[in-house]
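Chemist: this one's sequence-less:
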């Protein structure tokens, strides 16, 4: 039985998706993914539960021996009043040391970026799906669109064949 009330998409039991970065898989070729916890303030958690978050310009960046989510906008929680949070502050990502070292090694290679793909609650904890992406060129994007269109055409043709 699935729990959660009216999330955009529920993948598995106990998971409520809050935000998805749909543009990430179009702009980047995602080679690997990780699940990271996020260090949040109370007003940020409340705001996330309302779905008040934007991942479109966000990315993860190593600073020192830690990993931070940069430029992720979590809107202010109105009931917090003056005790709320700054919407664009850097948020620490929680990963095991071995994963962090592996990620750091791959990010330092030229052309790789850590892109947030999804923000969700899993068993009550806020989690972020991070993808290791390599930026696509304009031509690569055109190829992706062409592939998607051809796949759609084939699916339509198959569907028409089944109806007859």
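Modeler: Okay, I see it. These figures come from a predicted structure and were not determined experimentally.

Chemist: going by C-alpha atoms from here, please, whenever you check contacts or count neighbours.
Modeler: Will do.

Chemist: ends of stretch 42-60, what's the gap?
Modeler: Stretch 42-60 stretches 21 Å from its first residue to its last (C-alpha to C-alpha, to the nearest Å).

Chemist: and here is the other one:
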């Protein structure tokens, strides 16, 4: 992954940082995403949000629901809908695995990162996740605070 970040074509467009706080991510998967031309142009300009979106398996296909891609101003005739459902591209085996995962109680598919890969193709990383309870969230916050405090103490006394 570190190699991709140094690549000039690799660019993170949108990140769902809240997902790692609200969900316990068991597994993640890279998917292709079917976009229209004006959507790709808008993504290159940086106008998108995947925080409120989710992925769903419907009729044997994987869909990204409620993701926002800003309208592209220069598109006069071929404008796109901002919050339309977008088809995600995965293999049949991966689709079966995702469907089986979502059938388990409490499991859902959440988008984690939307990015352009090293070839310049738009990709989305989705995670198979289970919702965290409030006490789990507080515990994670306490661990994070303690590690920050330790770093400060080591820096001051180091």
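Modeler: Sure, I can see it. Note that the structure is a prediction, hence the values are computed from the model and not measured.

Chemist: residue 44 of structure 1 belongs to a strand, doesn't it?
Modeler: No: checked against DSSP: H, G, I helix; E, B strand; the rest coil, residue 44 of structure 1 lies outside a strand; its state is helix.

Chemist: test my guess that it contacts residue 78.
Modeler: No: in this structure, residue 44 of structure 1 is not within contact of residue 78 by C-alpha atoms under 8 Å, at 10.8 Å.

Chemist: which one of those two is surrounded by more residues?
Modeler: residue 44 (22 against 12; other C-alpha atoms under 10 Å).

Chemist: can you tell me what that one aligns to in structure 2?
Modeler: Aligned by TM-score structural alignment, residue 44 of structure 1 pairs with residue 39 of structure 2.

Chemist: got any residues that touch both of residue 44 and residue 78 of structure 1?
Modeler: When contacts are counted by C-alpha atoms under 8 Å, 6 or more residues apart in numbering, residue 44 of structure 1 and residue 78 have residue 84 as shared neighbours.

Chemist: so how far is residue 77 of structure 2 from the residue sitting nearest the centre point of structure 2?
Modeler: Nearest to the mean C-alpha position of structure 2, counting by C-alpha atoms, centre = their mean, stands residue 112 at 2.3 Å. Per C-alpha to C-alpha, residue 112 of structure 2 is found 32 Å from residue 77 of structure 2.

Chemist: nothing else from me, thank you.
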